[in-house]
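Novice: Sequence plus predicted model, see below.
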Amino acid sequence: MSIISRSRRIPLVGGLLATGAAAVLLLTTVLAVPASAHGSVVDPASRNYGCWQRWGSDFQNPNMATQDPMCWQAWQDNPNAMWNWNGLFREGVAGNHQGAIPNGQLCSGGRTENGRYRSLDTPGAWRTTNVANNFRVRFFDQASHGADYIRVYVTKQGFNALSSPLRWEDLELAGQIGNTPASQWTPTTGGVQIDIPTNAPGRTGRHIVYTIWQASHTDQSYYLCSDVNFGGSNPTTPPTTPPTTPPTTPPTTPPGGSAGCTATYRSTGQWSGGFQGEVQVTAGSTAIKGWTVTWTFPSGQQITSSWNATVTSSGSTVTARNAGYNGALAAGGTTSFGFTGSTTGTPAAPTPTCTATA
């Protein structure tokens, strides 16, 4: 991603033209572009990435004050927080995130970079992205650092994102991945990206998604706030012509009867000697308290890392058990977990089976 500066006069809020000031501002923003790029959550967009994405080419537009007031206050406080949307990190934290970042300063990484990102801590009506309770967080790594881990937290139901500063005790872990080299991420324009499956049951309305990315190249921790609205699922387009032939066989009952579950596998990435997969677990017609998914791999395939489940292997048999936060599912509810693996040939899709604990 590149930032293009427009060679034009910039209208100031009062309607005056200050050519000299504009030139200085443009020079400042060009110099603010980081020499070595890093990364951020791009969907649902982190606060400063979203502000840069929407207003980077028109950041002096006074209409922002009414159309996007939280971005307006951020641009007024320090435009470099947006130009450097991919540089919100601290070094030398050694995993002690709560010790390094005080309550109320989570979105700015503890006022990192001499307070450059402090405006991101301001509570208010930040633009939100509609999500379902099961969604994915997409992280873009512009420098292909890879991750020691990425952890995704979601605020607890009842948190007031409009007026309450974010605190550690307001968060619950909702998704994570372990050590994942950049070679296992998906190549994209300007870098690599990876999706982290996230499950936040029971959430409605406005919430904050808080992502910690521990980059692999050094002890560098990134802290990103994204604003979401639960209750809007991603709508699908209905078929233009309804089916005219009824199914020839009735639907099957999942194992375990009405308190059962089903599991569906899909491939999410493949590279020489490795692959990445995801399994979606769906509860049956009644709620469940936990689940176990098993499958058998062909010879030459084995798990190397996993997230959102405890995954063990015995020979070619793989067993995945729910994590503490995604075992309980309402009737028809879903969650997902993922893994990476190694392979000596083309990875074959397994056929998982699911057993529920009622």
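Specialist: Thanks, I have it. Not measured: the values here are computed from a predicted model.
Novice: contacts and neighbour counts: CA atoms only from here.
Specialist: Noted.
Novice: Could you pull out the buried residues of stretch 124-136?
Specialist: For stretch 124-136, burial by neighbour count (16 or more other Cα atoms under 10 Å) applies to 126-136.
Novice: typo on my end, it should be stretch 174-191
Specialist: Across stretch 174-191, burial judged by 16+ other Cα under 10 Å covers 174-182, 184-186, 191.
Novice: Please apply the same query to stretch 158-175.
Specialist: Neighbour-count burial for stretch 158-175, counted by 16+ other Cα under 10 Å, picks out 159-161, 165-168, 170-175.
Novice: Take those residues and keep only those in strands.
Specialist: Among the buried residues of stretch 158-175, DSSP state E puts 171-175 in strands.
Novice: and which of those residues is nearest residue 230?
Specialist: residue 174 (13.8 Å; Cα to Cα).
Novice: structure B:
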Amino acid sequence: MSSFKRLRRPLVVAALTLPVLTLLLINPQPAAAHGSAIDPPSRHYGCATRWVDWLNPAMKTQDPMCWQAYQANPAAMWTWNGLIQDNVNNDHQARVPDGQLCGGGDDTYAALDNPGLWRAQDVNNTFNWTFHDQARHGAAYIRIYVTRQGFDPLTQRLRWNDLELVKDTGAFPDTGWPTRPNDPLLNGVDYGPFQISAPGRTGRHIVYAVWRAGHADQNYYMCSDVRFPGGTPDPTTPPPSPPAPNDGCSASYALASQWNGGFQAAVTVTAGATAINGWTVTMRFPDGQVVGQAWNASVTSDDTTVTARNVSYNGSLSASASTTFGFLGSWLGTNRAPTLSCAATR
């Protein structure tokens, strides 16, 4: 199983033509031998079910953490049930490093480790947790953890020391559990609901689980975001700034995701009433933010002013047409949106 898992993704992708790959991304078929938490949903299962059409641009603003995970690797969504490590020998901390728990130490799912405003399910301090096993392998155990009070999922990557074990199911077979015969996505069995008690928690937390399948040393990892009563309300995500008219083009800014000391953002450039041959966007950050890696633009910085120019393939825009570039940045203290201006070349 281990060698097959490591080889199957590149072999499958290399063998597919682009139209077929696009079709698979829009209409995925669930794998037959995997599973994940479904209630509260794991990050990868939640993204997959909320965005059946993963190419929907609305995901970028409505569900930015899923968007950044999709941009990083679409397979994290269309193989939402395949986050697996083989032959762990019950030493999960050795196999899955701190800061990589949500992605299970697998590069395919690394974007799941990013802190930020993942969709969170409201729960009480005693709540039910359910797992779905498409393979019907039963369990050697499912170990369920909840983060300790004081952990901040909006700014911190998850570490083992952040977790408290609240449930160990022990071994059980796959028989006697409810099935979902009319659900094409969940075509196995549900394990649970298991009652979980997490006293003393308020606000946002992560429910973390490790499922070791009953038939072999195959281990699955998952983070579910929850919100207990009380605590600090979620920060309000600012809407994308309105287009700023200028000389022949306009630009709008959208914050895709933010974590402790870092962020990802995108800028959309739109031509005016006539076609343009090039564009330059100037961004003035109010809080000393620093822009690092960028894509789809050539970026230079001078103190807090960042200048982004088109690259060879996206400078020519017909009237009212748009293109988008993105970048990673760092911040300290606050991270307000920049003031934008756009100048076109005709």
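Specialist: Done, it's in. These figures come from a predicted structure and were not determined experimentally.
Novice: Out of the buried residues of stretch 124-136 of structure 1, which two sit at the greatest distance?
Specialist: Spatially, the most separated pair among the buried residues of stretch 124-136 of structure 1 is 126 and 134, at 21.4 Å (Cα to Cα).
Novice: starting at the chain centroid, how far to the longest helix along structure 2?
Specialist: Using DSSP state H to define each element, structure 2 has its longest helix at helix 2-15. Relative to the centre of its chain, helix 2-15 of structure 2 is centred 22 Å away, using Cα atoms, centre = their mean, to the nearest Å.
Novice: Would you indicate which residues of it are buried?
Specialist: Applying 16+ other Cα under 10 Å to helix 2-15 of structure 2 flags no residue as buried.
Novice: ok, now how distant is residue 340 of structure 1 from residue 69 of structure 1?
Specialist: 41 Å (Cα to Cα, to the nearest Å).
Novice: more neighbours, those two?
Specialist: The neighbour comparison of residue 340 of structure 1 against residue 69 (other Cα atoms under 10 Å) goes to residue 340, with 23 against 16.
Novice: The more buried one belongs to a helix, doesn't it?
Specialist: No: counting by DSSP: H, G, I helix; E, B strand; the rest coil, residue 340 of structure 1 falls outside a helix, being strand.
Novice: Pull the number of nearby residues for the aligned partner of residue 39 of structure 1 in structure 2.
Specialist: In structure 2, residue 39 of structure 1 lines up with residue 35, judged by TM-score structural alignment. Residue neighbour count, defined by other Cα under 10 Å, stands at 30 for residue 35 of structure 2.
Novice: contacting residues for residue 35 of structure 2?
Specialist: By Cα atoms under 8 Å, 6 or more residues apart in numbering, residue 35 of structure 2 lies in contact with 80-82, 131-135, 220.
Novice: Now the element after the longest helix of structure 2, going C-ward?
Specialist: helix 18-26 (DSSP states H and E).
Novice: what sits up against that next one?
Specialist: Residues outside helix 18-26 of structure 2 that contact it (Cα under 8 Å, 6+ apart): 13, 52-55, 74, 78.
Novice: Just the ones in strands from those, please.
Specialist: In strands, judged by DSSP E, none of the contacts of helix 18-26 of structure 2 are found.
Novice: Restricted to buried residues, select those in PyMOL.
Specialist: In PyMOL syntax, the buried subset of these is picked out as below (16+ other Cα under 10 Å):
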select buried, resi 54+74+78
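Novice: Just name the closest of the contacts of helix 18-26 of structure 2 to residue 330 of structure 2, please.
Specialist: The nearest one, if we look at these relative to residue 330 of structure 2 and count by Cα to Cα, is residue 74, at 25.0 Å.
Novice: Alignment lookup: the closest one to structure 1.
Specialist: Structural alignment (TM-score structural alignment) places residue 74 of structure 2 against residue 79 in structure 1.
Novice: tally of neighbours for the residue nearest to that match when sequence neighbours are not counted?
Specialist: For residue 79 of structure 1, ignoring the flanking residues on the chain, the nearest one in space by Cα to Cα, 6 or more residues apart in numbering is residue 29 at 7.6 Å. Residue 29 of structure 1: 17 surrounding residues under other Cα under 10 Å.
Novice: got it, and residue 33 of structure 2?
Specialist: Counted with other Cα under 10 Å, residue 33 of structure 2 comes out at 13.
Novice: Residue 148 of structure 2 against residue 203, yeah?
Specialist: No: using Cα atoms under 8 Å, residue 148 of structure 2 makes no contact with residue 203, being 11.3 Å away.
Novice: Would you work out how far apart the start and end of stretch 75-91 of structure 2 are?
Specialist: For stretch 75-91 of structure 2, the first-to-last residue distance is 26 Å (Cα to Cα).
Novice: how distant is that stretch from the center of its chain?
Specialist: Relative to its parent chain, stretch 75-91 of structure 2 has a centroid offset of 16 Å by Cα atoms, centre = their mean.
Novice: Confirm that residue 52 of structure 1 lies within a helix, as I assumed.
Specialist: Yes: per three-state DSSP, residue 52 of structure 1 lies within a helix segment.
Novice: Which position in structure 2 pairs with it?
Specialist: Match for residue 52 of structure 1 (TM-score structural alignment): residue 48.
Novice: And that match, how close does it get to residue 203 of structure 2?
Specialist: Using Cα to Cα, residue 48 of structure 2 is found at 25 Å from residue 203 of structure 2.
Novice: Please identify which of these two sits among more neighbours.
Specialist: Set side by side, residue 48 of structure 2 and residue 203 show more neighbours around residue 48, with 22 against 18, by other Cα under 10 Å.
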